[in-house]
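*Asks:* Below: sequence and its predicted model.
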Amino acid sequence: MNTIDQANLQAIQLIAQARVRWVDVLPASEALPVLRSKVLLHAGPPLDRGAMCAAMSSAAEGALVYEGWARDLHHAGELLRNGGIQFHSAHDHGALGPMAGIISPSMPVLVLEDGGSGNRSCVTINEGLGKTLRFGANDPTVLERLRWIQRSLAPLLRDTLRAGGPVDITEIMARSVQRGDECHNRNKSATSLLFRRLAPWMLRTEHSKGEIAEALFFIDGNDHFFLNFSMAATKASMDAVHRTRGGSLVSCMAANGVEFGIKVVGSGERWFTAPAQKAEGRYFEGFSAADANPVMGDSYISEAAGLGGVAMAAAPGIVQFIGGSVEEATQGTLEMYRITVAEHPLFKIPSLGFRGTPLGIDVRAVLRFQIRPLINTGIAHREPGVGQIGAGRFRPPMECFQEAAKQMRLT
């Protein structure tokens, strides 16, 4: 076994041993020191504010109004153009966010921790589907929902957690994969399991019945509520491998609507990027591929951790949301075993004889077999303020893997 394979084995052991729990709910500025000034975090690799796609700029403008830094959206646009706000990649600061991934100081974040490595990660609370800030919508209804999350839902979740104790998110993910989820674009079982865990303890808090009922109706009506928990859990486990030297496994994948980027074990925090492309998928009525923005979001770390697109054989029902067929979903997972080095010991796929999901995307194998990872995603409108218009799947640019192999001398 050569040194690269040894490093990969060490990385896989770290990922497999991860046991991530939800331990707190905090204002983002308290959980993330980088947000203690006029800073916004965004999805994907670092991005110059002048290069932002419309959907991300629109989300950033909404966040400025939400924070009270801008009087209105017009003023927010001026602040963005004049450089009064700093932007940083969320992934580079221990956090992540779906789609545009905008995190501002006042937004409450879920704090998750891997008991083995001690790694912590932070993520915003999921807003639901459709017209949301993460998809670039920023009208008054979107901002009022964010304020309700900050004012009512987050304090209730915090007090529920204090009453019932930390929640084992890894366990919920493992159980839900055997119940038809892949923990990226299908989270129905996981959300239900989390609902069952939270509801009794919510009733033991001092919050009013009205507040509790409103929160439970919100969670019950949002099949993606668990997504953000899963994202943060995968980040807490995957970030542990950055301490490994000399490997060839993909530790992170993310996009910002302009560029797609990967990180690789042994490269530290370095990004290898290429232009982002559009996803192929299923569009809501009245929309088509011509309306779509190139892919964006931090949730693609799911696939690096053995979930999402690489595990779609576990979630045949997902094709109703992202397009394709059950057969294609199964074949996609089988293909992913060719470019990964292990199977996840906890995430088992019943329809494949309880094989573990494909884990450990090897840059060398991607290039050798010319097979790129399979990723599923939501689709945002290319114009500001519209929001989600569909969902689909894509494969990241081969150039990312080629550049990583070249710079890290993997070939």
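*Replies:* Now that the structure is in, tell me what you want to look at.
*Asks:* CA atoms for contacts and neighbours, from now on please.
*Replies:* OK.
*Asks:* From what I see, P46 and S89 are in contact.
*Replies:* Yes - with contact defined as Cα atoms under 8 Å, P46 reaches S89; the gap is 5.0 Å.
*Asks:* So between those two, which is more surrounded?
*Replies:* S89 (23 against 19; other Cα atoms under 10 Å).
*Asks:* From L203, how far off is the more buried one?
*Replies:* To L203, S89 is 38 Å away according to Cα to Cα, to the nearest Å.
*Asks:* ok, now I149?
*Replies:* For I149, the distance to L203 equals 18 Å [Cα to Cα].
*Asks:* just R355 next, same as before
*Replies:* Going from R355 to L203 by Cα to Cα gives 39 Å.
*Asks:* R270 too?
*Replies:* Distance, R270 to L203, using Cα to Cα: 45 Å.
*Asks:* swap in A137?
*Replies:* A137 sits 33 Å away from L203, going by Cα to Cα.
*Asks:* need the strands for the stretch 101-250 of the chain, in chain order.
*Replies:* 108-114, 120-124, 167-168, 250-256 (DSSP state E, counting those that start in this stretch).
*Asks:* Looks like L374 contacts R395 (just checking).
*Replies:* Yes - counting by Cα under 8 Å, R395 is a contact partner of L374 at 5.1 Å.
*Asks:* out of these two, which sits in the busier spot?
*Replies:* Using other Cα under 10 Å as the criterion, L374 and R395 rank with L374 on top: 21 against 16.
*Asks:* Comparison target, given below:
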Amino acid sequence: MSENRGLIGSELRVINIGTPKFKEDLDLQNVESVQFDWRPPAGGNVKLLEALDYLQEREKIDEANQNVIKIIKDAHPFLVDIEPAINAIPGMHKKLILHSGPPVKWEKMAGPVKGAIIGALIYEGLATDQKEAEKLAESGEIEFSPTHHYDAVGPMAGVISPSMPVHVVENRTHGNKAFCTVNEGLGKVLRFGANSEEVINRLKWIEETYAPALKNALALTDGIDLKSITSQALHMGDECHNRNKASTSLFYREIIDYFLQTDLSKENLRDVTGFIRDNEHYFLNLSMPASKSSLDAAHGVKYSTVVTVMARNGFEFGIQVSGLEKNKWFTAPANLVKGMFFPGYNEEDAALDLGDSTITETMGIGGFAMGASPAIVQFVGGEVQDAIEYSEQMYEITVGENSNYSIPTLNFRGGAYGIDIRKVIETNILPVINTGMAHKKAGIGQIGAGIVHPPVECFEKAITTFVDIYKEEADE
């Protein structure tokens, strides 16, 4: 009895689980309390809970996942060349246009993607104007395919056409390659659906002047070590998705001497080096194929529940899983990005989530490494502590910590990587992505930046399919 009186008479310290209404009442009474944001695993969905039960404590899965993250961590991507896509990308042909995200038909493509495809058809000389290009795109004569089906990636619209020069990135540990176009810079650019004469002329300059110059410079190197640049940049305030100031500067430092050793005229030398120097996002188009080459090497590991692709096309978001067949997509409608809009724009102007640049988050950088990039909050919104908390939270849904890409603000802890579909479903925590926002109309360009998460349905579909396939195998 005396023990009960002691408890009743003592100062209350309350942990409130569930609805925050009770905490609000306690706050009004000046009672110290903590809100615990608890939700049942898998949102209480019985089918998903059964899938989780089946996949828990499976030695084969855990071994496979450890194998996958070792492959990813050991990967060593180098920039080795730049070539027209038709020469570099196996299977590329003159009537093929690649786009970001999972497969999508012309009639369902977002405005910026349609605009970029129209621009690509004009650039290729397959159409003379927008009207003719649109008619050709609708005709069925042009084949459209995700960049990921061709070991490639592209930011925003992600469009790659046969004549476009692509960076060739080689994963020297595992021998595979990945490809990505050259970042055009900001403003009216193809990746946001712009297709004016100015845009086409810039693409032609990249093809005819910039790419040959870079090719000659790269021929003098043993390749540019992109893994090393990424690692250094994370210690210099980048997260290598939306902030690439340090990484672009480091790349510029690596390549400049080789440019100086070529026989470029003084005028061309100034133009090509200035193109990199004045484009702070240049390294994004190297960070992406570096991530892609690392993750592709880890795809196809039987029993692995690790995500190897996250991508979006402005219509759907899609993921792929290592232990399931290549190019098997799990999709759901793309979300709106929440964040900061440029003056004069709001959510009604924005396209849905768009682009392959989420390959960086799949790798464990980008949004996962926001804690290394306090300045990113000035671009995507929030406070520095938010960026750190996002990075900390990602450890809850991943298999390992990548010491190659450590985060200074977390006492140089290795960044979270190896997204596990089981942990996403169990914890109700979705991967965090920081990203730019495109206007839904082609050609207007970027209108803001912010934070977005994949639709949970992608992970629900993946885990139920995973269980169905492996249960069937076990029964045979």
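*Replies:* Now that the structure is in, tell me what you want to look at. Nothing here was measured: the structure is a model prediction, and the numbers come from that model.
*Asks:* TM-score of the superposed pair?
*Replies:* TM-score for the superposed pair, counting by TM-score structural alignment, normalised by the length of the first structure: 0.98. Supporting figures: 411 aligned residues with a Cα RMSD of 1.1 Å.
*Asks:* I149 and L203 of the first structure: which is more packed in?
*Replies:* Set side by side, I149 of the first structure and L203 show more neighbours around I149, with 21 against 15, by other Cα under 10 Å.
*Asks:* And that one? What does it align with in the second structure?
*Replies:* Matched to the second structure by TM-score structural alignment, I149 of the first structure sits across from I206.
*Asks:* Spit out the contact partners of that match.
*Replies:* I206 of the second structure makes contacts with P165, V182, as judged by Cα atoms under 8 Å, 6 or more residues apart in numbering.
*Asks:* Check the contact between A329 of the first structure and P316; I expect there is one.
*Replies:* Yes - between A329 of the first structure and P316 there is a contact at 6.8 Å, judged by Cα under 8 Å.
*Asks:* Neighbour count for the two, which is higher?
*Replies:* A329 (24 against 20).
*Asks:* got a list of what that one touches?
*Replies:* With contacts defined as Cα under 8 Å, 6+ apart, the neighbours of A329 of the first structure are M312, A313, P316, V319.
*Asks:* any idea whether it is helix, strand or coil?
*Replies:* Secondary structure for A329 of the first structure, judged by DSSP: H, G, I helix; E, B strand; the rest coil, is helix.
*Asks:* and I371 of the first structure, that one's in a strand?
*Replies:* No - counting by three-state DSSP, I371 of the first structure falls outside a strand, being coil.
*Asks:* counterpart of it in the second structure?
*Replies:* I371 of the first structure maps onto I429 in the second structure, by TM-score structural alignment.
*Asks:* burial of the nearest residue to its match once chain neighbours are set aside, as a residue count?
*Replies:* Leaving aside its sequence neighbours, I429 of the second structure sits nearest to I397 (Cα to Cα, 6 or more residues apart in numbering; 7.0 Å). Using other Cα under 10 Å, I397 of the second structure has 23 other residues around it.
*Asks:* V169 of the second structure matches what in the first structure?
*Replies:* Using TM-score structural alignment as the criterion, V169 of the second structure maps onto L112 of the first structure.
*Asks:* How about T248 of the second structure?
*Replies:* By TM-score structural alignment, T248 of the second structure lines up with T191.
*Asks:* give the contact list for the closest residue to that match other than its chain neighbours.
*Replies:* Nearest non-adjacent residue to T191 of the first structure, counting by Cα to Cα, 6+ apart: F226, 4.9 Å away. Shown in contact with F226 of the first structure (Cα under 8 Å, 6+ apart): N126, C183, N187, A190, T191, L194.
*Asks:* repeat for H241 of the second structure
*Replies:* Counting by Cα under 8 Å, 6+ apart, H241 of the second structure touches L284, S287, S357, T360, I365, G366, G367, N434, T435.
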